[in-house]
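Chemist: I would like the atomic coordinates for the input below:
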Amino acid sequence: MAVFSRIAGTGSALPEKVLSNKDLEQFVETTDEWIASRTGIRQRHVVAEGETTADLAERAARAAMEAAGVTADQLDLIVLGTTTPDLIFPSTACLVQHRLGANGCAAFDVNAACSGFIYALSIADAYVRSGMARTVLVIGAETLTRMLDWSDRNTCVLFGDGAGAVVIKADAEAGILSTHLHADGGKKDLLYNPVGVSAGFKPEEKNAGVRVLMTGNEVFKHAVKALDSVVDETLAANGLDKTDLDWLIPHQANLRIIEATAKRLEMPMDRVIVTVHKHGNTSSGSVPLALDEAVRSGKVKRGQLLLLEAFGGGFTWGSALIRY
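Modeler: So this is what the prediction gives:
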């Protein structure tokens, strides 16, 4: 008998500190109107001193596990999407695993930038379908404000910190119907962090420090095109029409990109989950954060058809079609 995976529970975590656009006006050459009109962002959450990606991931994981009625000893695998790990190694997934008391199960990180959660969910789904796992914890968690240049108004206004998680379980009925992943490393210089281990600093970025470098207009154009393509691919793979979708739960990077995807699907914005105005771009945390909010608010209900999608540095992009 075929085995599928379904989402059994969701959870999320946000730092206590909120940084509004008005707050940013005090130390960055920008305005609330400028940020909001171009991105839709009004505020973002920022980690406190000493607060880490693992802290947020653990909180989101515990909330998802409680919602799913799952204990740590039942986990077969933990996959954590992040581009801001606590350490280079061990993985943040291993740190979270130990905190949860799930020692012994497999645990690893996935770095696909803002597409990290979609990539992690796809891997978890494959493990369940293959029979290698029955209960998997999938997390997307970031502390991107730790790598921002707060003097660069083109990037520092965009990002926030946060984490979201889901528990998926093996089931006779399909919950995750399909996932679709893509990448194009040829566009790497349009959105990247110049610091690494093996390569060190790029020569032209000596002493630049850890920060986000982005060619915003080009990223916008590529994101809209890639997401249009993966939406079409997802619907075609499942023999569905765009009218069959109940909800679009997109990566929360920019309201204009979200609106462009909704327009492509001919979906009214009241069927699109939008959190970018209060979370900013939380990278791999954004989709599971939005999903958890939609579930806990009662908007998303069991049996509804959800389209999740994301686009990030790499470039990476992907989607997941889910019968919740």
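Chemist: alpha carbons only for contacts and neighbour counts from here, please
Modeler: Will do.
Chemist: what's the spacing between I35 and M269?
Modeler: With the distance defined as C-alpha to C-alpha, to the nearest Å, I35 ends up 20 Å from M269.
Chemist: if you count what's nearby, which of these two comes out ahead?
Modeler: Using other C-alpha atoms under 10 Å as the criterion, I35 and M269 rank with I35 on top: 19 against 14.
Chemist: compare with the first, here's sequence two:
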Amino acid sequence: MAATESPPLAHIVSTGSALPGEPIDNATLGERLGMDRLWEQWVATFVGTLGRHLSFDLDTGKPLGTLADLGEQAGRAALESGGIAPGEIDAVVFGTATPDMLMPATVNIIADRLGIDGVPTYQLQSGCTGAVQALSLGAKLAADPGTRRVLVLAGDSCTKHFDLGMDFRALPPTQLINCVLFGDGAGAVVLSAEPEPDSIAIRRILTRLVGGGRPPGHELDWFGPADREDSRPAVAEDFKAVEESVPALAGEIVTELLEDVDWAAGEVDFLLPPQLSGRMTERIVAGLGLPGAEEVSCVDEVGNCGNALPLLQLDRLRDRIAPGDRALAVAVESSKWLKGGLALEAV
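Modeler: Just a heads-up that it's a prediction; the model follows:
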């Protein structure tokens, strides 16, 4: 293995995750939305997502919980798995595109419920790279004098934008696809400046805006009393642009990470690829040139739950990675086109 000269940016010492309710398969979702049997075949063939978890009851439309509920569950799981008391957390960072409210910030509701107080808290507004951004900020905070551990959370409640009263059969494919892709969830990790038993070293974090001069590939609107009757859709996605751009950006991220840490492609043991959909992930993995890396994915089972996905992947990675193993995590955000990535090594 190539020597790694620079010290780790931080260490992942524990992880946790949370998903609402029972998984909803494509047949159940299609029946509720009034779709015919071709729906299930279309989803399986072109999307590849088999299930998702929703923060509302599909039959009644009643909420099952909030993003703060999911963040609390994921955060508590991360604390408990690491044997860490709330008073041992010195800062909290949360990445999301769908906070419960504009104020108070969801991060502060979660921290309060976990019994964390008297520490800095930060909430980052972003899409699929928000978890990487939160880890980047968390690693910098962990390196500050007097800070030992930082709780990093990320999650989304994407499906609160569903209107179960609409005629889904009349929606254009650019809007209907969102009913298939998205689910809800949250993930959490505890970062430490120093290595701890079974921790994972973060060797490199990449997060960068690369969308200058480009139109957004994904838009998520926020309606207030003055504009909630506007005819524009709450969620809009240029899926063709996503299909064209995300695989290429993912390849650029892998190349840059490998160069930065001086690893050869054959030295990567695990790959945590972008998680837009099952089919998209398959195409991306096939083109990344890491045939020896074991894939760690979950989007086909839990849907695209936005910011939660990289941390859900890290939660799964912890059960599989062994000392000396190396991993790359890749995230691409299509809203205004951002790159995100991690180079990881078990210690």
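Chemist: Just tell me the aligned range of stretch 268-282 of structure 2 in structure 1.
Modeler: Under TM-score structural alignment, stretch 268-282 of structure 2 corresponds to residues 245-259 of structure 1.
Chemist: Only the buried residues of the matching stretch, if you could.
Modeler: Within stretch 245-259 of structure 1, the residues that count as buried by 16 or more other C-alpha atoms under 10 Å are 245-255, 257-259.
Chemist: next one: stretch 140-158 of structure 1
Modeler: Buried residues in stretch 140-158 of structure 1 (16+ other C-alpha under 10 Å): 140-146, 148-150, 153-158.
Chemist: Okay, buried residues for stretch 205-212 of structure 1 please.
Modeler: 211-212.
Chemist: Apologies, that question was intended for stretch 39-48 of structure 2.
Modeler: 39-40, 43, 47-48.
Chemist: For it, grab the matching residue range in structure 1.
Modeler: Counting by TM-score structural alignment, stretch 39-48 of structure 2 corresponds to 31-40 in structure 1.
Chemist: which residues are in contact with the matching stretch?
Modeler: With contacts defined as C-alpha atoms under 8 Å, 6 or more residues apart in numbering, stretch 31-40 of structure 1 is touched by 21-22, 24-25, 41-42, 157-158, 253-256, 276-277.
Chemist: Keep only those of the buried residues of stretch 245-259 of structure 1 that are in strands.
Modeler: Using DSSP state E, 247-250 are the members of those that sit in strands.
Chemist: Who are the contact partners of G83 of structure 2?
Modeler: Applying C-alpha under 8 Å, 6+ apart, we find G83 of structure 2 in contact with no residue.
Chemist: Which secondary structure state is assigned to it?
Modeler: coil (DSSP: H, G, I helix; E, B strand; the rest coil).
Chemist: What does it correspond to in structure 1?
Modeler: Taking TM-score structural alignment, the alignment pairs G83 of structure 2 with G69 from structure 1.
Chemist: Trace D230 of structure 2 over to structure 1, please.
Modeler: By TM-score structural alignment, D230 of structure 2 lines up with K206.
Chemist: for Q125 of structure 2, that is, sorry about that
Modeler: When structure 1 is aligned by TM-score structural alignment, the residue opposite Q125 of structure 2 is N111.
Chemist: check contacts around its match.
Modeler: 81-83.
Chemist: who wins for most neighbours among the residues you listed?
Modeler: G81 (34 neighbours).
Chemist: hmm, back to that, roughly how far apart are the match of D230 of structure 2 and G196 of structure 1?
Modeler: Distance, K206 of structure 1 to G196 of structure 1, by C-alpha to C-alpha: 12 Å.
Chemist: Confirm that V132 of structure 2 lies within a helix, as I assumed.
Modeler: Yes: per three-state DSSP, V132 of structure 2 lies within a helix segment.
Chemist: Look up the closest residue to it, ignoring the ones flanking it.
Modeler: Nearest residue to V132 of structure 2 in three dimensions, chain neighbours excluded: G340, at 6.0 Å (C-alpha to C-alpha, 6 or more residues apart in numbering).
Chemist: What count of nearby residues applies to the alignment partner in structure 1 of the one you found?
Modeler: Residue pairing (TM-score structural alignment): G340 of structure 2 is matched to G318 of structure 1. Neighbour count for G318 of structure 1, taken as other C-alpha under 10 Å: 27.
Chemist: Packing partners of the longest helix along structure 2?
Modeler: Counting by DSSP state H, the longest helix found in structure 2 is helix 239-261. Here helix 239-261 of structure 2 touches strand 200-209, helix 278-287, strand 326-333, strand 338-346, going by 3 or more C-alpha pairs under 8 Å, 6 or more residues apart in numbering; DSSP states H and E.
Chemist: which position in structure 2 aligns with L291 of structure 1?
Modeler: By TM-score structural alignment, L291 of structure 1 lines up with L314 in structure 2.
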